[in-house]
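S.K.: got a predicted model here, sequence first, then my questions.
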Amino acid sequence: MTIHSLHSMAHHGRLQDADHDSDDESVASLPPFSVSGSTRHSHTSYDVSMRSASPTPSVWSMTSSMRSQAFKQEFGRELNNYSEVYRLPADDEELDRLDHQHQMFIEIMGKYPPGLPDVMRDDVPGETKACLDLGCGSGAWIMELARDYPNSRAVAVDLVPMQSLTMPDNCRSEVDDINLGLEHFYGDFNVVHARLISSGIKDYARLIDQVAHCLRPAGLLDMMEFDFHVYDHMPDGNHRRCDLETSSIAEPWLARWMIFTNIAAKNAGGYPDAATHLHRWINTHPAFEDVVYHDYWVPVSPHASLTDFQKRIGTQMRDDIYSFLKSCRPLLLGGGVPEAIVNELQGNAEWELRTAARAQYIRCQSVYCRKKIS
């Protein structure tokens, strides 16, 4: 298994491969941990929606028969039984990871993007404000929004039902594969939110186009992705992406493990490089205006060179990655990576994180914008 040398992109660039043009920028010129300004895929058609029957009116009470239908066991973890594209677990261990990750992201970037309180304010007679969370995971984000805006309607979509016993009355869980189309949601929502779903999305640009139709005029889109790469902090204060090959099994371990994961997600049908193109796709879409882009550089461990705040976040991200390493085993093993290699990569990556041996970062790219009124 090999991979061609990859190059980091500018905010609007595309990955260099057989299908895409290239961009030669490989250094992101931002200080550490800074914010920049400003399915069943064989049956999917991009012309006709093939989505499953829905909506589910409320959270499911998970009986054993429902669990056997919704989940399957692979490599010691529970995965969704609906999509062959998204290959991360959907079990309690993964949901716990996502809950802790949600709290970390609140500390890094706040709970909501600017403008969301105005959009969700209950100030239009006869209109119930509505929010859609695509790939909701544990449901932490959408349930908090439902509680903060009790007069709104909140819809959470994922490949398995949300299993919270404390779901607000104004929030419902729908089980569906968003690769199969969102036509049933057109014109229904004031806010659409999606976070870290790219590994399960076959055509991300098409998803953005469908989301534009789901939003009401002046509605808010809020999306964030990461590119399944690790970045070194350079002496000049910039970040350089670790572009490695899978033909070698050697340090830097976390960065090399991430390359294997990126390739495995692509081979499963996902689009893990979507973060690189997110700003350009949204900024050039004719339905959107007031587009705001941010880079978030999140340290992967509490390296000695970091500030106290960065070390606290680095500790949280390290713990998240510990769990993520285990969560990705079904993706890697199911994609044909030998177990001995997976074990070697994982064990050494854990050591690298535990010793905070390298000043490295994960790059999260966030875009929020408004839908044009006309």
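M.R.: On my side now, so go ahead. Numbers count the residues shown, from 1 in each chain.
S.K.: switch to C-alpha atoms for all contacts and neighbour counts from now on
M.R.: Will do.
S.K.: Glu350: which element?
M.R.: Using DSSP states H and E, Glu350 falls within helix 339-354.
S.K.: touching that helix from outside, list them.
M.R.: 249, 253-254, 256-257, 300-301, 318, 322, 325, 329, 332-333, 358 (Cα atoms under 8 Å, 6 or more residues apart in numbering).
S.K.: now swap in stretch 193-206 and tell me
M.R.: 85-87, 131-136, 178-179, 221-226, 265-266, 269-275, 281.
S.K.: quick check: longest helix of the protein.
M.R.: helix 308-327 (DSSP state H).
S.K.: shouldn't Met167 be within a strand?
M.R.: No - read with DSSP: H, G, I helix; E, B strand; the rest coil, Met167 is coil and lies in no strand.
S.K.: would you check how far apart it and Asp158 are?
M.R.: Shown here: Met167 relative to Asp158, a distance of 15 Å by Cα to Cα, to the nearest Å.
S.K.: show the contacting residues for the residue lying closest to Ser152 once chain neighbours are set aside.
M.R.: Nearest non-adjacent residue to Ser152, counting by Cα to Cα, 6 or more residues apart in numbering: Lys129, 4.8 Å away. By Cα under 8 Å, 6+ apart, the residues touching Lys129 are Met120, Arg121, Asp122, Asn151, Ser152, Arg153, Phe189, Asn190.
S.K.: tell me the secondary structure at the third one.
M.R.: Which is Asp122. Asp122 ends up coil, using three-state DSSP.
S.K.: contacting residues around it?
M.R.: Neighbours of Asp122 in contact, by Cα under 8 Å, 6+ apart: Thr128, Lys129, Asn151, Ser152.
S.K.: which stretch of helix or strand covers the third one?
M.R.: To tie it back to what came earlier, the one meant is Asn151. Counting by DSSP H and E, Asn151 is found in no helix or strand.
S.K.: before we move on, the earlier item: now, of the contacts of Asp122, which are buried?
M.R.: Taking 16 or more other Cα atoms under 10 Å as the criterion, what is buried in the contacts of Asp122 is Thr128, Lys129, Ser152.
S.K.: this is the comparison structure:
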Amino acid sequence: MSLFIVPGQFYQVSHETTTYNDPLGREDLNEDAKEPSQPGPNQLQSYSNLVYTTMMNGKAEVKNVLHLGCRTVEWIKALAQDFPRCQAVALDVAPGNERLVNDLPSNVRLEIDNLDYGLQHFFDAFDVVSIRLASLRARGFQRLLEHASRALRQNGVLEVLECDLFAYNQDHEPISANTIDPLGTYPWWATFLAYIRQAVDVLGGSVKAASTMGDWITGCRDLGNVRRIQIWVPVALGDSQAEHGTCQIMKDHLAAIFDLSKPLLLGNGLPISLYNMLVENVRQELQSSDRLQYARVYSVQATKCSI
């Protein structure tokens, strides 16, 4: 049973700025609503042009939004505040940051549930479905994508962002992990991710969920207008502070990996002492590393085809 908590390429292939002129005005759009984010790291916490256009279409309609993988809740919070007449459901396997959750707008309902149970009760109900860093939350990630597409109404928008579970250097080359030395050494973050990939593979999950989801969505007959995007997001700044804000946003998203990975890694035989050592050193490395490190995030957007 679900627990409900009711609180108060990234190069884009095509990018158009949407203009909407409504002579009657719109009561459902907050006057302080921001313009949709440009392609880039800001899409981690703000909504895209495609979502913006969908929310703006249909003067009298109340839009329904489903957000999966919502630990930081910043994305759904921004959307719900800018469109106060929409009704939003934020679904995850565990509560997120208590301070952020308690600060959610009144038109957002937080639901705690196992994503592997499926989304059958949400079919044909939403205008926007957003999935963010949820591949570790669901063993059947392709099934989750299928259910997300079926949760959309006609002309609804699916937006998925996933990290590929590798660490990259300043030249966007993979950082070699060190899973041989039981005492570990730099690079801690790359090594931690390698342990996660091993466990996911052994337990029957997909370590290529991020890089292959675009192919599945493109091949789904119910979805069209597919846009595949890729972005390099800093997770450790090294000596650079130019992207401090973006780096912190990504860290907030990745923080959930520590909680999600613990049962995964221990279930695959990793000793608790080694797990604790890895987490402690990863946190320290990401906070004070003298080397620039990136995460690669894949984003796919698509529209539910009309009958």
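M.R.: Received it, and whenever you're ready, just let me know what you need. These numbers come from a predicted model, not from an experiment.
S.K.: any idea what the TM-score comes out to?
M.R.: Remark: TM-score between the superposed chains equals 0.74 [TM-score structural alignment, normalised by the length of the second structure]; 271 aligned residues with a Cα RMSD of 3.3 Å.
S.K.: what's Ala267 of the second structure in contact with, if anything?
M.R.: Actually, residue 267 of the second structure is Gly. It isn't Ala. No contacts exist for Gly267 of the second structure under Cα under 8 Å, 6+ apart.
S.K.: so how far is Arg227 of the second structure from it?
M.R.: Distance from Gly267 of the second structure to Arg227 of the second structure, by Cα to Cα: 37 Å.
S.K.: and what of Ser289 of the second structure?
M.R.: Ser289 of the second structure is 34 Å from Arg227 of the second structure, by Cα to Cα.
S.K.: just Asp290 of the second structure next, same as before
M.R.: Counting by Cα to Cα - Asp290 of the second structure and Arg227 of the second structure are separated by 35 Å.
S.K.: those two: which has the busier surroundings?
M.R.: Using other Cα atoms under 10 Å, the more surrounded residue of Asp290 of the second structure and Arg227 is Arg227, with 20 against 13.
S.K.: looking at the second structure, which of the contacts of Lys129 of the first structure hold up?
M.R.: Compared against the second structure with both residues aligned by TM-score structural alignment, their matches' Cα atoms under 8 Å, the contacts of Lys129 of the first structure retain Met120, Asn151, Ser152, Arg153, Phe189, Asn190.
S.K.: turn the residues you listed into TSV, columns for distance to Pro338 of the first structure.
M.R.: Shown next, in TSV, are those (distance: Cα to Cα, whole Å):
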residue	distance to Pro338 of the first structure
Met120	49
Asn151	51
Ser152	48
Arg153	46
Phe189	45
Asn190	46
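S.K.: just give me the neighbour total for Ile175 of the second structure.
M.R.: 17.
S.K.: buried residues, the longest helix of the first structure. List them.
M.R.: Result for helix 308-327 of the first structure [16+ other Cα under 10 Å]: buried residues 310-327.
S.K.: can you pull out the helices in the second structure?
M.R.: Going by DSSP H, the second structure shows helices at 49-56, 74-82, 98-102, 141-151, 188-202, 209-219, 244-267, 272-288.
S.K.: which one of those lies nearest to Gly8 of the second structure?
M.R.: Counting by Cα to Cα, Gly8 of the second structure lies closest to helix 98-102 out of these; the figure is 6.8 Å.
S.K.: aligned partner of His303 of the first structure in the second structure?
M.R.: Under the alignment (TM-score structural alignment), His303 of the first structure pairs with Gly238 of the second structure.
S.K.: so that match makes contact with Tyr294?
M.R.: No - the pair Gly238 of the second structure / Tyr294 is not scored as a contact, 10.6 Å apart, by Cα atoms under 8 Å.
S.K.: the two: which has the busier surroundings?
M.R.: Tyr294 (25 against 17).
S.K.: what's near enough to touch the more buried one?
M.R.: Ala167, Tyr168, Asn169, Gln170, His172, Trp232, Val233, Pro234, Val235, Ala236 are the contacts of Tyr294 of the second structure under Cα under 8 Å, 6+ apart.
S.K.: can we see that at 7 Å?
M.R.: Applying Cα atoms under 7 Å, 6 or more residues apart in numbering, one finds that Tyr294 of the second structure lies in contact with Ala167, Tyr168, Asn169, Trp232, Val233, Pro234, Val235, Ala236.
S.K.: could you identify the most distant pair in those?
M.R.: Between any two of the contacts of Tyr294 of the second structure (Cα to Cα), the greatest distance is 12.0 Å, for Trp232 and Ala236.
S.K.: among the two, which residue is more densely surrounded?
M.R.: Ala236 (27 against 20).
S.K.: if we can go back for a sec, once aligned to the second structure, how far is the helix holding Glu350 of the first structure on average?
M.R.: In the superposition with the second structure, the average deviation recorded for helix 339-354 of the first structure is 4.0 Å (mean Cα distance after the TM-score superposition for the first structure).
S.K.: got the angle for that helix vs helix 253-267?
M.R.: Computed by axes from the mean of the first three to the mean of the last three Cα atoms, to 10 degrees, the angle separating helix 339-354 of the first structure from helix 253-267 equals 130 degrees.
S.K.: off-centre distance for helix 339-354 of the first structure?
M.R.: Distance of helix 339-354 of the first structure from its chain centroid, counting by Cα atoms, centre = their mean, to the nearest Å, is 23 Å.
S.K.: quickly note the distance from Asp188 of the first structure to Ala340 of the first structure.
M.R.: 49 Å.
S.K.: what residues are up against the equivalent of Asn107 of the second structure over in the first structure?
M.R.: For Asn107 of the second structure, the aligned position in the first structure is Asn170, judged by TM-score structural alignment. When contacts are counted by Cα under 7 Å, 6+ apart, Asn170 of the first structure touches Ala146, Pro150, Ser152, Arg153, Ala154.
S.K.: repeat that with 8 Å
M.R.: Taking Cα under 8 Å, 6+ apart, one finds Ala146, Pro150, Asn151, Ser152, Arg153, Ala154 in contact with Asn170 of the first structure.
S.K.: with Val191 of the first structure instead?
M.R.: Leu116, Val119, Met120, Ala130, Cys131, Leu132, Leu215, Gly219, Leu220, Leu221, Asp222.
S.K.: now the strands for the stretch 1-150 of the first structure?
M.R.: Assignment of strands within the stretch 1-150 of the first structure using DSSP state E, counting those that start in this stretch yields the ranges 27-28, 71-74, 77-80, 130-134.
S.K.: packing partners for the shortest one?
M.R.: Secondary-structure packing of strand 27-28 of the first structure (3 or more Cα pairs under 8 Å, 6 or more residues apart in numbering; DSSP states H and E): strand 239-241.
S.K.: so how many other residues sit close to Gln170 of the second structure?
M.R.: What Gln170 of the second structure shows, counting by other Cα under 10 Å, is a neighbour count of 15.
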